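Engineer: Sequence isn't available, so here's the structure alone:
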């Protein structure tokens, strides 16, 4: 990684020393600190009050055992996490991830990113994240229910609508949120709708929440293109992943005039030159919970499945990495640039490695970091919290309009801040500095806590 400004180097060294072996967290902290030297020049009080050091240390880290019984009657034991990172702007807010790769470093990286993402929305939400190394793949509904109930039996002590509000992430969708909320209600004897977001529409959920992260990434990309006098019209787009974020990024890109020609899962990727058949993709991934190769089988000669390999070999004008962290490496970025890619927007959290970001920067490719481009999910979670607090329910049209306005506002803040700090067109600098200043000012106002 590039060297940091001397005034921030010691802070990063301290992060490395106090958080050994947490590579993803180190990467996320470095990426933010790397943007903040110009802020110290204008606002030295941030350094004087140790805002940077406090920001890099979570307010609270919770790790706990999650025992549950599988369908064969065997006791299984997983580990649960909740990192409550920063509550200067509001209650901790961030998703729960169920995946075998989850460990403390992953949760801390996600929670750290969430601070700035939530700040950028302009809504009153702090940053946090959680999850477990539980793998829902191959589990029955009954096993997932038992796991979620056990998870919430401990987690409920630490959350609340004015304390910490979890949501979904990888491996945690509407089914899991339902089981978690049911157990919370049972344990607390309260119908506290605002304690979780991503709920079902009939029991406190919000319209457009399921679609929001993917829609938001497409909206942000559209704003980037508009700023260049361009649009999605006629553009060839590649979207990695085929989960919730990817599916609804595909849907909105198609509505905005682009054509998504490829998507993927952990086994491989499909190329459909006529454009991904969205109804079929939803059937395969949301209804049947099947692998992406079944999409290609159903499409026959219209689609090609590539086992393994990398989706970034597929030529495109716009790339939307929507799968997982560090999925797009430098060699992939070189290939994308060579094939004519003009814009990249992160639908996932930190899916692009630092070396790949440099490749895009050197090639003058528009690049939107996840804390800005994928903020639509948490923004709509914030709207869900507003509806819960007022005992109200908004229409899909109104909620999507609000989402679009929030994404436009995020783009404007990032662009204006980048201009102000001498980095026009650099959305990484704009997102990091804009997100940081709002949180830092709140931290200064609240005293040394």
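Structural biologist: The structure has been received and is ready for your questions. The structure displayed is predicted, hence computed values, not measured ones.

Engineer: all contacts plus neighbour counts: C-alpha atoms, from now on.
Structural biologist: Noted.

Engineer: Now do the strands in the stretch 251-400 of the chain.
Structural biologist: Remark: strands assigned in the stretch 251-400 of the chain by DSSP state E, counting those that start in this stretch are 259-265, 268-271, 304-307, 318-321, 343-345, 366-368.

Engineer: Packing partners of the fourth one?
Structural biologist: Which is strand 318-321. Here strand 318-321 touches strand 236-240, strand 343-345, going by 3 or more Cα pairs under 8 Å, 6 or more residues apart in numbering; DSSP states H and E.

Engineer: quick one: that strand to chain centroid distance?
Structural biologist: How far strand 318-321 lies from its chain's middle: 15 Å, per Cα atoms, centre = their mean, to the nearest Å.

Engineer: Contacts for that strand next, please.
Structural biologist: Applying Cα atoms under 8 Å, 6 or more residues apart in numbering, the external contacts of strand 318-321 come out as 217, 235-241, 327-328, 341-348, 351-352.

Engineer: out of the helices and strands packed on strand 318-321, nearest to residue 333?
Structural biologist: Among those, the nearest to residue 333 by Cα to Cα is strand 343-345 (9.8 Å).

Engineer: hold the first one in mind and look at this next one:
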């Protein structure tokens, strides 16, 4: 069996075993199509059934989460934790609280996380988890009761040397605090490193809040500089307005770019004079408001209902930072038509496979999420290191380590692409670079 036949046969098996799990199947297909040349060079991987093992999670946990709302009514949500691959270290990956969460999404995220974590060069495996609980509109007490109910089950499967969750969409410092406090209460321990994304007063890391957004811009800047370009005087569109988007905007502005649009799940704003970041922070981080409130202070800006239209805003650089599947093939064509020359993903697979093909076919500089948005998990691993040492680094020390990690991810992805005959294709390069470290570790461990 040649490598093409092998990869196709494994995908067919994955598809048969996971019917209707669209998000997971798309993620597997995107990675597997990049790996054919690897198996030409390493036929021993085929003999070892490596791809069959890499595409099957080591453990999938699904559980009931009953909790009581402020009206005294019992609510029931569903919780998940997927421990995908521990070949290079303990499982590491965020928890997502959002109505869209299901097993397919968590498996897709865990699969992606395995290779993203590998790219950081740090000893962390891949995992992911979450719930279909929606914290939006809930009181602090309701969020606390849910987090405690969620952790009462999750605690059976995690630990600082086993599986270390962090935050993701819908899970910020508030939620991490509630879960961390309850974990330590019911386990009767003080296990500092069991969660990352913690507050600074109880084991968190300086720079963690900014890490994914800053890391995205550091990676993109490496990509731009390699092409003889920079952020300076460029129009930039950033989708989303959570932590990733906010700190991507902050770093782009520091590097001389002008961010002209951002969004939330209701719609998007356009400010040709440049987004006023302090106002966005006040609306989204302090008041937990909606992006359209921006117009109350900046009436010259424009607000448009529906967030998908943000990609029609003319820009030089696009940074999708909201959620998976937000940038489809039609949006990609509009970006190309409008002269956008660089796209880098700050979310997990925000661009559809068809959109990515449009970018590659049109020689757009493209930074895939598993490489470009690895800054968050990289800083989480740095938080784990500090917890283990009972020590904390300064913001500047963490930021410098993050810069170096993102530069190394870019370099390793580019070199892998060149080595395997895919010059300037960072999608293939990052997939191969991430996969090889996992593959070598799995081969060393035998069939386990």
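Structural biologist: Alright, I've got the coordinates. What you see is a predicted model; the values in this text were computed from it and never measured.

Engineer: circling back: out of the helices and strands packed on strand 318-321 of structure 1, deepest packed?
Structural biologist: Using mean count of other Cα atoms under 10 Å, the stretch among those with the largest mean neighbour count is strand 236-240, at a mean of 27.

Engineer: sorry, back to before: same list, the helices and strands packed on strand 318-321 of structure 1, but as JSON lines with distance to residue 146 of structure 1 please.
Structural biologist: Shown next, in JSON lines, are these (distance: least, Cα to Cα, whole Å):
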{"stretch": "strand 236-240", "distance to residue 146 of structure 1": "31"}
{"stretch": "strand 343-345", "distance to residue 146 of structure 1": "37"}
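
Engineer: Show me where the stretch 101-250 of structure 2 has its strands.
Structural biologist: Assigned by DSSP E, counting those that start in this stretch, the stretch 101-250 of structure 2 shows strands spanning 125-131, 163-167, 235-238.

Engineer: what comes into contact with the longest helix anywhere in structure 2?
Structural biologist: Criterion DSSP state H: the longest helix present in structure 2 is helix 395-419. Taking contacts as Cα under 8 Å, 6+ apart, the residues outside helix 395-419 of structure 2 that touch it are 119-121, 206-207, 211, 215, 218-219, 222-223, 371-372, 374-375, 378-379, 382, 423-426, 428-433.

Engineer: List the contacts of residue 130 of structure 2.
Structural biologist: 79-81, 94-98, 101, 106.

Engineer: hmm, back to that, okay, the strands of the stretch 101-250 of structure 2 in JSON lines with distance to residue 276 of structure 2 next?
Structural biologist: Below are these laid out as JSON lines (distance: least, Cα to Cα, whole Å):
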{"stretch": "strand 125-131", "distance to residue 276 of structure 2": "33"}
{"stretch": "strand 163-167", "distance to residue 276 of structure 2": "26"}
{"stretch": "strand 235-238", "distance to residue 276 of structure 2": "13"}
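
Engineer: Can you say which of those strands is nearest to residue 191 of structure 2?
Structural biologist: strand 163-167 (11.0 Å).

Engineer: Now do the contacts for residue 127 of structure 2.
Structural biologist: If you count contacts by Cα under 8 Å, 6+ apart, residue 127 of structure 2 has them with 81-85, 91-94, 109-111, 113-114, 163, 165.

Engineer: Just tell me what residue 282 of structure 2 corresponds to in structure 1.
Structural biologist: In structure 1, residue 282 of structure 2 lines up with residue 283, judged by TM-score structural alignment.

Engineer: That match and residue 214 of structure 1, how far apart?
Structural biologist: Counting by Cα to Cα, to the nearest Å, the separation of residue 283 of structure 1 from residue 214 of structure 1 is 17 Å.

Engineer: So which of the two has more stuff around it?
Structural biologist: With neighbours defined as other Cα atoms under 10 Å, residue 283 of structure 1 and residue 214 compare such that residue 214 has more, 31 against 13.

Engineer: Verify the contact between that one and residue 248 for me.
Structural biologist: Yes. Residue 214 of structure 1 lies in contact with residue 248 (Cα atoms under 8 Å); the separation is 4.6 Å.

Engineer: returning to what we had before: quick one: which of the helices and strands packed on strand 318-321 of structure 1 is nearest residue 25 of structure 1?
Structural biologist: Smallest distance to residue 25 of structure 1 across these (Cα to Cα): 20.7 Å, for strand 343-345.

Engineer: Which elements pack onto the closest one?
Structural biologist: helix 212-227, strand 318-321, strand 366-368.

Engineer: Ok, which of the helices and strands packed on strand 318-321 of structure 1 comes nearest residue 314 of structure 1?
Structural biologist: If we rank those by Cα to Cα, the stretch that ends up nearest is strand 236-240, at 7.4 Å.

Engineer: What angle do strand 259-265 and the closest one make with each other?
Structural biologist: Strand 236-240 of structure 1 and strand 259-265 are oriented at 20 degrees to each other (axes from the mean of the first three to the mean of the last three Cα atoms, to 10 degrees).
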